[in-house]
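A.B. asks: Sequence and predicted model, in that order:
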Amino acid sequence: MTQTGEELAQKVEAFVRETIVPFESDPRIETHGHGPSEDLVAEMRALAREAGLMTPHILADGSHLSQVDTAKVLRASGLSPLGPVALNTMAPDEGNMFLLGKVASPDQKARFLAPLVSGEARSAFFMTEPAEDGGAGSDPTMMQTTCHLDGNHWVINGRKAFITGAQGAKVGIVMAKAEEGACMFLVDLPDPAIRIERVLDTIDSSMPGGHAVVAIENLRVPADQMLGEAGEGFRYAQVRLSPARLSHCMRWHGSARRAHEIATRYACTRKAFGKLLVDHEGVGFMLAENEIDLRQSELMIDWCAGVLDTGAHGTTESSMTKVAVSEALMRIADRSVQVMGGSGVSGDTVVEQIFREVRAFRIYDGPTEVHKWSLAKKIKKQHVSRT
């Protein structure tokens, strides 16, 4: 951790606690998983700009903080579910900015990346497809969306599902398959050829625009808006997904820490059977277990961040971290609800929302079981190579 990262994280934490937390009761936070409204996002981001904290993990010269420093900053931003939205560290924008920074051409960066970094635009990553179409979910090789070259344009057709932030996004990264293999394209949104069929009602409610099912019908994209090279889409997806998995861990670690803080405050002030709840062994032990899970998760996040900072691809490390941290944070959120009893399942505190958000996180960027399966395949391969 550098001094710059530590100082920045402290500023982010103070901003989230003092400025963003009060927005958690704002009526502009929509229900049924559709996320905070656009005007609420704009208001919070204006405050972040005023504080000099917009997109804090990307520096003024366009360089990116190290992953170790990013971990500290993103954990602080996650102390409120609204924090990453306000500070522009939220998915899918954070991962999309990282991908464009690595793969996009200078012209593409000026046109598509710059408005994302400034927080003036949101983005969407169009990869997952509807199960009823037999499309790509955890297995991207099942992709049904197609693209073919027609003159100087690529023509794209297909359907996508669970596309976070598609409603209201201005920048899209669309993944489709060609004869050369998987391809990625940058598109301006909205586009009449990209039609939102519906926005799903989901358990989580922190991401603007929610999660949409989208139809893509004869979308024409100029050839110079292909991201990178034809046939390299799956490789680019891994460029994005390895750090994106880790970024999810960073943000939701902050939220789980906040839930634990609220549960601790409750247990240290609420009495039952003649003494404070915290003095009852069953409650005190749950809080102790939360502290252990928080610390272990922090250490694993920092370990994986350090691996990525060496330039390693980090696929195995990010899979391990995604599994361990998402499961640990779920335990923390669940215990926090349990400690608070009826108050824990009400909207009177943010604990109830954090529980819902972390439950969804166990599925984001690959569910636990897919990562375990992938790790098991690597274990088998290593064993065979040694025998």
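C.D. replies: Good, I have the coordinates.
A.B. asks: When you work out contacts or count neighbours from here on, use the C-alpha atoms and nothing else.
C.D. replies: OK.
A.B. asks: for L246, what are its contacts?
C.D. replies: I301, C304, A305, S318, T321, K322 (C-alpha atoms under 8 Å, 6 or more residues apart in numbering).
A.B. asks: okay, now the closest residue to K322 other than its chain neighbours: neighbour count?
C.D. replies: In space, and not counting its chain neighbours, K322 is closest to R245: 6.1 Å by C-alpha to C-alpha, 6 or more residues apart in numbering. Neighbours of R245 under the rule other C-alpha atoms under 10 Å: 23.
A.B. asks: which ones are touching R245?
C.D. replies: Contacts of R245 (C-alpha under 8 Å, 6+ apart): S318, S319, K322, D365.
A.B. asks: where's it, which helix or strand?
C.D. replies: Secondary-structure assignment from DSSP states H and E places R245 in helix 233-267.
A.B. asks: residues of that helix that come out buried?
C.D. replies: For helix 233-267, the neighbour count (16 or more other C-alpha atoms under 10 Å) marks 233-234, 236-237, 239-264, 266-267 as buried.
A.B. asks: Going by residue numbers, what spans are strands in the stretch 51-200 of the chain?
C.D. replies: 123-126, 146-150, 153-164, 171-178, 181-188, 194-199 (DSSP state E, counting those that start in this stretch).
A.B. asks: Flag every buried residue along stretch 201-218.
C.D. replies: For stretch 201-218, by 16+ other C-alpha under 10 Å, it's 202-216.
A.B. asks: for comparison:
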Amino acid sequence: MDFGFGAEDAEFRAEARDWLAAHADPGQDRRAWERVLGAAGWIGLSWGESGYGNRTATLTQQVAWAEEYARSGAPPRSGHIGEKLLAPTLLAHGTPEQKARFLPPVAAGEELWCQGYSEPGAGSDLAAVRTSAVRDSDGTLRVTGQKIWTSLAHEADWCFVLARTEPGSRRHRGLSFLLVPMDQPGRIEVRPIRQLTGTSDFNEVFFDGAHARVEHVVGGEGNGWQVAMSLLGFERGVSTLAQQIGFARELEQVVRAAVETGAAADPVLRDRIVRLWAELRTMRWNALRTLGGPADPGAASVAKLLWSGWHQRLGELAVLVRGADAAVGPRDWDAAEPYALDASQHLFLFSRADTIYGGSDQVQRTVVAERVLGLPREPKGVV
């Protein structure tokens, strides 16, 4: 497929760029910013003619919006989990009542979501989840268990949770996809996880008999594995191209630092910079090819393998070009954290996790081996 941008795409890109220039404020409250986006119709561009409050856009226009958003310096999105993961899943598997209840608030930027998948003993091996949901006497479901690495749980209004609703079931059998309200004091506890960078982007979430309504089970009880796998198929796509805009900005900062410190005079470092630039261009064309071509069972895994290793190498180079100065950060003795991280140090430390979260490199290689190359399946234990 010729994935090119036409005249209508250029007009759409210009509209997006102008609107973002007029409205984007990096310091704006993220929840308030979601409502601004929703009021202007910028949420749900990929939903098609859903009728739930979104504007429509072609695939190339979605790419244009994602790239312009990344360039604009607008606040990081808090609503992307609801928009990019939950909404397509409901459109594919939800009942008319579920769509009518949950999609309009997402399109308006009024309700935020988080994803309850990974657990302490079920990260990359999602089928090993132990969180359970049992029917109460009033017909509701009571959710009990722990989720971990839950992005934005401290801000979310709702969580979609993969839980075991069939006692004694194993692996992918007996799982259900539940929509659980987060405002349940005493039944849901959110604990931020402090990272190497000193920030807390992820959380532990503890469910202690939290309520979930039976009519909020997506795809029917016992069909959670199919719904969960469908959702993971939506996880990577147009957003990958926007991510690469951010990567390009980080690479520019590394090049600038190399010139300022004189590290650019080293031919070995120059070679590493050129390689990173070339690999980033290759990732872009691969992403465009994947979006424009037929479904590829290994495309998401290949993309994850490419960008995670690339970003780690960029983080390593970011501190290398600065030399000894990279070992010491700016100090503010009056601040709660006197040794703050600068941009290159933050990049280096945060990128160490790139090859783990979202599916480790080992898991991605197994997916490619089994689903693309047709190699023997890896033993998964008792089924």
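C.D. replies: Great, that's in hand. Because the structure is predicted, anything quoted here is derived from the model rather than measured.
A.B. asks: TM-score for these two?
C.D. replies: In this superposition the chains share a TM-score of 0.76, using TM-score structural alignment, normalised by the length of the second structure; 352 aligned residues with a C-alpha RMSD of 3.6 Å.
A.B. asks: now for the residue nearest to K322 of the first structure: what does it line up with in the second structure?
C.D. replies: Residue correspondence, TM-score structural alignment: R245 of the first structure in this structure matches R236 in the second structure.
A.B. asks: what about A86 of the first structure, neighbour count?
C.D. replies: When counting by other C-alpha under 10 Å, one arrives at 28 neighbours for A86 of the first structure.
A.B. asks: ok, now which ones touch the nearest residue to M90 of the first structure once chain neighbours are set aside?
C.D. replies: Distance criterion C-alpha to C-alpha, 6+ apart; nearest residue to M90 of the first structure, sequence neighbours excluded, is P84 at 4.6 Å. Applying C-alpha under 8 Å, 6+ apart to P84 of the first structure gives the contacts L74, S77, G78, M90, R251.
A.B. asks: what separates the closest residue to the last one other than its chain neighbours from A71 of the first structure, distance-wise?
C.D. replies: Translated: R251 of the first structure. Nearest residue to R251 of the first structure, sequence neighbours excluded (C-alpha to C-alpha, 6+ apart): G78, at 4.4 Å. As judged by C-alpha to C-alpha, to the nearest Å, G78 of the first structure and A71 of the first structure stand 11 Å apart.
A.B. asks: What of S336 of the first structure?
C.D. replies: S336 of the first structure sits 23 Å away from A71 of the first structure, going by C-alpha to C-alpha.
A.B. asks: quick one: which of these two has more around it?
C.D. replies: S336 (32 against 29).
A.B. asks: Please identify which helix or strand holds the more buried one.
C.D. replies: Taking DSSP H and E as the criterion, S336 of the first structure maps to helix 315-340.
A.B. asks: mean offset of that helix relative to the second structure (after superposition)
C.D. replies: For helix 315-340 of the first structure, the mean distance to aligned residues of the second structure following superposition is 2.4 Å (mean C-alpha distance after the TM-score superposition for the first structure).
A.B. asks: what's downstream of that helix, the next helix or strand?
C.D. replies: On the C-terminal side of helix 315-340 of the first structure, the closest following helix or strand by DSSP H and E is helix 351-361.
A.B. asks: So which elements touch that following helix?
C.D. replies: Applying 3 or more C-alpha pairs under 8 Å, 6 or more residues apart in numbering; DSSP states H and E, we find helix 351-361 of the first structure packed against helix 233-267, helix 315-340.
A.B. asks: Going by neighbour count, list what's buried in that helix.
C.D. replies: Buried residues in helix 351-361 of the first structure, counted by 16+ other C-alpha under 10 Å: V351, E352, Q353, I354, F355, R356, E357, V358, R359, A360, F361.
A.B. asks: For burial, what's the neighbour tally of the nearest residue to the second one once chain neighbours are set aside?
C.D. replies: Nearest non-adjacent residue to E352 of the first structure, counting by C-alpha to C-alpha, 6+ apart: V345, 5.2 Å away. By other C-alpha under 10 Å, the residues close to V345 of the first structure number 17.
A.B. asks: my read: V345 of the first structure touches V337, true?
C.D. replies: Yes: using C-alpha atoms under 8 Å, V345 of the first structure makes contact with V337 at a distance of 6.4 Å.
A.B. asks: Find the residues that touch each one of these two.
C.D. replies: Common neighbours of V345 of the first structure and V337 (C-alpha under 8 Å, 6+ apart) are V351, E352.
A.B. asks: Trace R272 of the second structure over to the first structure, please.
C.D. replies: So, by TM-score structural alignment, R272 of the second structure is matched to M286.
A.B. asks: Please report how far G145 of the second structure lies from S230 of the second structure.
C.D. replies: 23 Å.
A.B. asks: Equivalent analysis for G82 of the second structure, please.
C.D. replies: Distance from G82 of the second structure to S230 of the second structure, by C-alpha to C-alpha: 15 Å.
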